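Asker: mind looking at a prediction? Sequence and model below.
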Amino acid sequence: MNSAASCPLPLVFITGASSGIGQALALRYAQAGYRLALVARRTAELQAWVQAQGWDDERCAVYHADVAEIHSIVAAGQACTAQQGLPDVVIANAGISVGMDTAERDDLDVLARTLATNNTGLAATFHPFVAAMTARGSGTLVGIASVAGIRGLPGHGAYCASKAAVVAYCESLRGELSHSGVKVVTLLPGYVDTPLTRENRYSMPFLLSASAFADRAFAAILAQTSYRVIPWQMGVVAKLLRLLPNALFDRVLAGRARKHRSGQGR
């Protein structure tokens, strides 16, 4: 029996829920009274965290998926609908961030893996729900991009390219669904204190805690805001950088520490 039939609480589906932004979003949605469908590769770790929150099976279900594998995340979405019902909100949060150097052959594999996770994985996260949400006439699809997608940064080619693609993809999808009742929200985090960013070797202005980001993201999603940079100050900085002539932009970033490449220490 579909457990959603006896439980009127709204449902949110979140990928990358085992840590960082995904985990903070799960907590925020739980506080707001949602049922949770949480997806991660590290399901044992996620399940232990869920149990620590005291959430029973009616409140939260955990699904295993690697978003870089299309069949894996599509199957998780289908399992969610079968077990818990069609979500009200789907948040494609899972992503990776690794530095790259195009002169290094191995880093071409880093690029391919980043695009598979951050882009194909995002579309595959949405796929199981689009037709059903359209038929229902409601739902919100949320893509987690980054301010790093506004302008390319040295050493960040894979990540910047993938996040710029998230923005463009979500904009395209928003247009496709504009008359369906299904909303598409694009969120661009600035620097958020997570295990991913703690390895960065450069300053992180306007750094937010994961919980502070989740509060602002929840409000933006609830308002069905089509595009929002969080915090707004980083949006101003990124747009100003976008306006700089290339020669000046290159000088500003000359000598800036780069993101770790795969296998590098801090």
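Answerer: Nice, I can see it. These figures come from a predicted structure and were not determined experimentally.

Asker: use CA for all of it now, contacts and neighbours both
Answerer: Will do.

Asker: tell me where the stretch 51-200 of the chain has helices.
Answerer: 70-84, 105-115, 121-136, 157-176 (DSSP state H, counting those that start in this stretch).

Asker: and these as TSV, adding mean neighbour count and distance to residue 241?
Answerer: Converted to TSV, the helices of the stretch 51-200 of the chain look like this (neighbours: other Cα atoms under 10 Å; distance: least, Cα to Cα, whole Å):
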stretch	mean neighbour count	distance to residue 241
helix 70-84	20	35
helix 105-115	17	24
helix 121-136	20	27
helix 157-176	20	14
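
Asker: distance to residue 243 added to these, as a markdown table?
Answerer: Shown next, in a markdown table, are these (distance: least, Cα to Cα, whole Å):
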| stretch | distance to residue 243 |
| --- | --- |
| helix 70-84 | 37 |
| helix 105-115 | 26 |
| helix 121-136 | 29 |
| helix 157-176 | 16 |
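
Asker: of all these, which lies closest to residue 144?
Answerer: Across the helices of the stretch 51-200 of the chain, residue 144 has its closest neighbour in helix 157-176 (7.5 Å, Cα to Cα).

Asker: what about residue 242, neighbour count?
Answerer: Using other Cα atoms under 10 Å, residue 242 is surrounded by 14 other residues.

Asker: find the helix or strand that it is a member of.
Answerer: For residue 242, the host element (DSSP states H and E) is helix 232-243.

Asker: tell me which helix or strand comes right after that helix.
Answerer: For helix 232-243, the following helix or strand on the C-terminal side (DSSP H and E) is helix 246-253.

Asker: got the angle between that following helix and helix 232-243?
Answerer: Counting by axes from the mean of the first three to the mean of the last three Cα atoms, to 10 degrees, helix 246-253 lies at 130 degrees to helix 232-243.

Asker: A further structure is provided below for comparison with the first:
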Amino acid sequence: MNNTVLKINNLNAGAEGKTILHDLNLQINAGETHVLMGPNGAGKSTLGNVILGNPQYSVTKGSIFWENTDITTLRTDERAQKGMFMSFQNPLEIPGISISQFIRTALQAQSGQNIRFKEFRTRINAAAKALHIKPEWINRELNVGFSGGERKKIEMLQLLMLQPKLAILDETDSGLDVDAVKTVSQGIETFQQNSDRSLLIITHNSKILEYLHVDFVHIIVNGTIVKTGSASLIEVINEQGYEPFLDDK
């Protein structure tokens, strides 16, 4: 039996005094890939932010467990150190910090150890090559002057370098052309090759899922998961939309 990485019990959470998630339950085991889909405004991105501990969101009821430890009140950086990673719909620019510096600092914070520059450079060059990232990008400021698709590639580079226990990918395919979707998918596939790494892919577009192995699909409506099934649920959504699930709650 797989070890449980993340377990959410009866979670109620929201922002600015508004409850967005209602009695939500979810369990992700080591090595599993989960997909979260639902109509606009259903709470998909909210769930990702609450799991990561974004201070703009508050939990009013329920709990979040990480490897059997309650992390409901932990800060975002504390969750990241435990092995949690999240990519965002719109990655932020960080002027003055190179991609190389950012990733090396994150790796050292994660491991608590200094990483030799030569070893780090070898690793990041190999990861960049796998993602068809130009070598000169690594020394550029993080996301400054990059297109949306290029920023998503940089996030995949972070994913492959950090190798988190759980990666939450929030609309990673948003705004990408066909070639960029394939490149990002290749990065996710490479990450999946590590059999004890888990994924929660939040998306409204099934295109990126065509290239990936998926264990479970969850449909979220009005802040509650109303249906969980196999990858075959994706075909139902493609054919019928979310209408069949709107009355399930």
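Answerer: That came through fine. Predicted, not measured: the structure shown is a model, and the values here were computed from it.

Asker: can you calculate the TM-score here?
Answerer: Scored by TM-score structural alignment, normalised by the length of the second structure, the superposition of the two chains gives a TM-score of 0.35; 147 aligned residues with a Cα RMSD of 5.8 Å.

Asker: picking up where we left off before, and the helix holding residue 242 of the first structure, what's buried?
Answerer: 234, 235, 238, 241 (16 or more other Cα atoms under 10 Å).

Asker: quick one: which of the residues you listed is nearest residue 160 of the first structure?
Answerer: Using Cα to Cα, residue 238 is the member of the buried residues of helix 232-243 of the first structure that sits closest to residue 160 of the first structure, with 12.4 Å.

Asker: coming back round to it: which among the helices of the stretch 51-200 of the first structure is found nearest to residue 37 of the first structure?
Answerer: Checking those against residue 37 of the first structure by Cα to Cα gives helix 70-84 as the closest, at 6.8 Å.

Asker: quick one: that closest one to helix 121-136, angle?
Answerer: Using the same axes, to 10 degrees: helix 70-84 of the first structure against helix 121-136 is 40 degrees.

Asker: show me what helix 70-84 of the first structure is packed against.
Answerer: Contacts defined by 3 or more Cα pairs under 8 Å, 6 or more residues apart in numbering; DSSP states H and E place helix 70-84 of the first structure against strand 35-40, strand 60-64, helix 121-136.

Asker: redo these as JSON lines? Include distance to residue 21 of the first structure.
Answerer: Output for those, formatted as JSON lines (distance: least, Cα to Cα, whole Å):
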{"stretch": "strand 35-40", "distance to residue 21 of the first structure": "12"}
{"stretch": "strand 60-64", "distance to residue 21 of the first structure": "17"}
{"stretch": "helix 121-136", "distance to residue 21 of the first structure": "15"}
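
Asker: the ones you listed: which one's closest to residue 247 of the first structure?
Answerer: Residue 247 of the first structure lies closest, by Cα to Cα, to one member of these: helix 121-136, at 33.7 Å.

Asker: check which helix or strand covers residue 26 of the first structure.
Answerer: Using DSSP H and E, residue 26 of the first structure sits in helix 20-31.

Asker: sorry, that was for residue 20 of the second structure
Answerer: Assigned by DSSP H and E, residue 20 of the second structure belongs to strand 18-29.

Asker: show me what whichever helix or strand comes after that strand is packed up against.
Answerer: The helix or strand immediately downstream of strand 18-29 of the second structure is strand 33-37, counting by DSSP H and E. In terms of contacts (3+ Cα pairs under 8 Å, 6+ apart), strand 33-37 of the second structure is packed against strand 198-202, strand 216-221.

Asker: now do the next helix or strand after the longest one and strand 18-29, the angle between them.
Answerer: Remark: after strand 216-221 of the second structure, the chain's next helix or strand is strand 224-229, criterion DSSP H and E. Here strand 224-229 of the second structure points in a direction 30 degrees away from that of strand 18-29 (the same axes, to 10 degrees).

Asker: okay, the angle between the helix or strand following strand 224-229 of the second structure and strand 216-221?
Answerer: Later in the chain than strand 224-229 of the second structure, the nearest helix or strand by DSSP H and E is helix 232-240. On the basis of the same axes, to 10 degrees, helix 232-240 of the second structure is oriented at 50 degrees to strand 216-221.

Asker: in helix 232-240 of the second structure, what's buried?
Answerer: Using 16+ other Cα under 10 Å as the test for burial, helix 232-240 of the second structure gives 233, 234, 237.

Asker: list the contacts of the first one.
Answerer: Residue 233 of the second structure sits next to residue 217 when contact means Cα atoms under 8 Å, 6 or more residues apart in numbering.

Asker: before we move on, the earlier item: what residues sit buried inside the strand holding residue 20 of the second structure?
Answerer: 19, 20, 21, 22, 24, 25, 28, 29.

Asker: in CSV, list those along with distance to residue 84 of the second structure.
Answerer: CSV is the format used below for the buried residues of strand 18-29 of the second structure (distance: Cα to Cα, whole Å):
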residue, distance to residue 84 of the second structure
19, 24
20, 22
21, 21
22, 23
24, 20
25, 19
28, 13
29, 13
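
Asker: re earlier: could you check the angle strand 198-202 makes with the strand holding residue 20 of the second structure?
Answerer: 150 degrees.

Asker: tell me the angle strand 18-29 of the second structure makes with strand 33-37.
Answerer: Going by the same axes, to 10 degrees, strand 18-29 of the second structure makes 160 degrees with strand 33-37.

Asker: isn't residue 84 of the second structure up against residue 48?
Answerer: No - under the criterion of Cα atoms under 8 Å, residue 84 of the second structure is not in contact with residue 48, lying 10.9 Å apart.

Asker: compare the two and say which is more crowded by neighbours.
Answerer: More crowded of residue 84 of the second structure and residue 48, by other Cα under 10 Å: residue 84, with 24 against 21.
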